[in-house]
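# Pasting a predicted model and its sequence here:
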Amino acid sequence: MDLSIVQIMMHAGMMGKLIMLILLVFSVASWAIVIMKFLMFRRARLASMDFLDAFWDSKTLHEAYEAAREYALSPEATVFVAGYTELKKISAARSSGQTPATLESQLATMDNLKRAVRKAHVLEADRLASSLGVLATTGSATPFIGLFGTVWGIMASFQSIGERGSASLAVVAPGISEALVATAAGLAVAIPAVIFYNYFANRVAEFDSSVESFSTDFINLIERDILTRA
């Protein structure tokens, strides 16, 4: 009797094949997300490094804005663009006379800037964390799917014993083998998903901390500029 994995799956019942197909779909989806996230975080990291260098080397905010437009993949650049755009709106409103140019009013407009920066920060965090839920679902669900296949295979083995009236290896081996393969497949899909989910979650946290730090520096820079001009 050939008990290779391929032979086991070829001779498995409809339920066993369905379970393996579901696990295969989870596996393909999770690995596709892993590759996509690796590329996304790598590009974001490189873009962020280049943007931060360009930002601190810029003489004016407009110069920094032009640099930020070249690094759209950087979360810090996206946050800065949102803040700079809000500053331009505030400046336009003040120039048109809609807002008095007092120190109190200028400091009050900082609330609008902070909200714009915070909103961009949240959107970037959501973008970086997108699709990680699929990895979390894969890591938590596939072991139970494999376990269901295990139970089903054992049930098939007992059914074969009852039909043939024998508990020989030839009778129980196919069902037991199918059950063990389902268990192994479930774990093989779940373990990488859990590992990479934790890895990417840590990367998201690192980016979030970096963006939070940059946002604080950016807002402090604007507030110091307002106080200097007062």
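Now that the structure is in, tell me what you want to look at.
# hey, let's count contacts and neighbours off CA atoms from now on
Noted.
# what residue lies at the spatial centre of this structure?
Taking C-alpha atoms, centre = their mean, the centroid of the chain lies closest to residue 129, which sits 3.1 Å from it.
# Quick check: closest non-adjacent residue to it.
Nearest residue to residue 129, sequence neighbours excluded (C-alpha to C-alpha, 6 or more residues apart in numbering): residue 204, at 6.4 Å.
# Run the chain-centre distance for the helix or strand that contains the one you found.
Using DSSP states H and E, residue 204 falls within helix 169-229. In this view, helix 169-229 has its centroid 6 Å away from the chain centroid, taken as C-alpha atoms, centre = their mean, to the nearest Å.
# Next one: the residue nearest to the centre of the chain from residue 213, what distance?
19 Å (C-alpha to C-alpha, to the nearest Å).
# can you map out the strands along the chain?
Assigned strands in the chain: none (criterion: DSSP state E).
# then this one, side by side with the first:
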Amino acid sequence: MGGFEHFWIEADAVTRAVALLLLAMSVSAWVVIFWKGWLLRRARIDIERAVPAFWAAGSVVDGRQRLAGLDREGLLSPLLDAALRTPAAGTLASSGHLESQLTRRLRDALHASLRHLQFGQVLLASIGSTAPFVGLFGTVWGIYHALVTIASEGQITIEKIAGPVGEALIMTAAGLAVAIPAVLAYNVFGKLVGGCEAELEGYAHDLREMVAGPGGRDSTTEAA
């Protein structure tokens, strides 16, 4: 009988629940890691290609068409739509200076794009910070369960203690194995999201200057 099979058979309900929880956390973390790695790579390529293509266009209409073909994650197009949108008359959104209205719309669109990029970061941070403690709890409970079982038999020897305790320590190792990839991915993705955020903020700032600048609103009215 293999070591894992023996550990699973000898484990009680609490230890098995902890092991299954660590397995679920590991699967969730790796799904998010692969998905976000693909998403952020695509987003970075899209931003690098779409922003220069937009500013190289001869008109806003042409620029919008170029974004539609290059902005696969929908990060840049909402910013352009927000910059060109005119709020309904008589609403609070239309009150205040035009520049302030423009800034608010661009800020809201930027936050929506960033939420898309940051999705899954909280899960990685939560797994990275809690998995070691979940594993440690499993180890403590496993040792307690093993000692109670050995004590009930009436004979306590180092041979009988070493095996169950050693198997219980696997839970701590499992917790670390789950946490370390999640923490590393969280840090790497945080840096990539920060780079995309800087590019999006720059694009939003340039859109604001284009629309709010002299003659800017007249040149974009037809496109809106």
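Received the coordinates, thanks. Everything numeric here is computed off the predicted structure, so don't read it as measured data.
# re the thing from before, which strands or helices does the helix holding residue 204 of structure 1 pack on?
helix 5-10, helix 14-57, helix 75-95, helix 103-108, helix 110-129, helix 132-164 (3 or more C-alpha pairs under 8 Å, 6 or more residues apart in numbering; DSSP states H and E).
# quick check: the longest one aligns to which part of structure 2?
Going back to what we said before, that points to helix 14-57 of structure 1. Alignment of helix 14-57 of structure 1 against structure 2: residues 13-56, by TM-score structural alignment.
# if I look at residue 183 of structure 1, how far off is residue 98 of structure 1?
From residue 183 of structure 1 to residue 98 of structure 1 the distance is 68 Å (C-alpha to C-alpha).
# So between those two, which is more surrounded?
It is residue 183, of residue 183 of structure 1 and residue 98, that has more neighbours when counted by other C-alpha atoms under 10 Å, with 21 against 10.
# List the contacts of that one.
143, 146, 147, 149, 150 (C-alpha atoms under 8 Å, 6 or more residues apart in numbering).
# now with 7 Å?
Neighbouring residues of residue 183 of structure 1 by C-alpha atoms under 7 Å, 6 or more residues apart in numbering: 146, 147, 149, 150.
# now residue 114 of structure 2
Shown here is residue 114 of structure 2, whose contacts under the criterion C-alpha under 7 Å, 6+ apart are residue 197.
# For it, what is the corresponding residue in structure 1?
Counting by TM-score structural alignment, residue 114 of structure 2 lines up with residue 125 in structure 1.
# if I look at that match, how far off is residue 225 of structure 1?
28 Å.
# Next one: the residue nearest to residue 129 of structure 1 relative to residue 224 of structure 1, how far apart?
30 Å.
# do the same with residue 202 of structure 1
The value you get for residue 202 of structure 1 to residue 224 of structure 1, if C-alpha to C-alpha is used, is 33 Å.
# now swap in residue 138 of structure 1 and tell me
48 Å.
# With neighbour numbers in mind, choose between these two.
The neighbour count for residue 138 of structure 1 versus residue 224, taken as other C-alpha under 10 Å, is higher for residue 138 (25 against 11).
# aligned partner of the more buried one in structure 2?
Using TM-score structural alignment, residue 138 of structure 1 pairs with residue 127 in structure 2.
# show me the contacts for that match.
Counted by C-alpha under 7 Å, 6+ apart, residue 127 of structure 2 has contacts 25, 179, 182.
# Go again with 6 Å.
Residues near residue 127 of structure 2 by C-alpha atoms under 6 Å, 6 or more residues apart in numbering: none.
# Next: residue 147 of structure 1.
Counting by C-alpha under 6 Å, 6+ apart, residue 147 of structure 1 has contacts residue 183.
# sorry, back to before: what is the neighbour count of the residue mapped onto the residue nearest to residue 129 of structure 1 from structure 2?
Matched by TM-score structural alignment, residue 204 of structure 1 corresponds to residue 193 in structure 2. Residue 193 of structure 2 has 19 neighbours, counted by other C-alpha under 10 Å.
# for residue 221 of structure 1, same thing?
11.
# Per the alignment, it pairs with which residue of structure 2?
Aligned counterpart of residue 221 of structure 1 in structure 2: residue 210 (TM-score structural alignment).
# unless I'm mixing things up, its match is touching residue 219, no?
No. The pair residue 210 of structure 2 / residue 219 is not scored as a contact, 9.1 Å apart, by C-alpha atoms under 6 Å.
# Skip the chain neighbours and tell me the closest residue to residue 171 of structure 2.
In space, residue 171 of structure 2 is closest to residue 135, 4.7 Å off (C-alpha to C-alpha, 6+ apart).
# so who does that neighbour touch?
Going by C-alpha under 6 Å, 6+ apart, the list of residues near residue 135 of structure 2 reads 171, 172, 175.
# Grab the nearest non-local neighbour of residue 158 of structure 1.
Counting by C-alpha to C-alpha, 6+ apart, residue 158 of structure 1 lies nearest to residue 172, which is 7.4 Å off, once chain neighbours are set aside.
# and the gap between the one you found and residue 20 of structure 1?
Counting by C-alpha to C-alpha, the gap from residue 172 of structure 1 to residue 20 of structure 1 is 20 Å.
# try residue 127 of structure 1
For residue 127 of structure 1, the distance to residue 20 of structure 1 - C-alpha to C-alpha - is 31 Å.
# List the buried residues of stretch 38-53 of structure 2.
40, 43, 44, 46, 47, 50, 51, 53 (16 or more other C-alpha atoms under 10 Å).
# wait, stretch 165-174 of structure 2
So stretch 165-174 of structure 2, judged by 16+ other C-alpha under 10 Å, has buried residues 165, 167, 168, 169, 170, 171, 172, 174.
# The first one -> structure 1?
Residue 165 of structure 2 maps onto residue 176 in structure 1, with residues paired by TM-score structural alignment.
# wait, what's in contact with the residue with the largest distance to the centre of structure 1?
In structure 1, counting by C-alpha atoms, centre = their mean, residue 165 sits farthest out from the average C-alpha position, at 53.0 Å. Contacts of residue 165 of structure 1 were listed using C-alpha under 6 Å, 6+ apart, and none were found.
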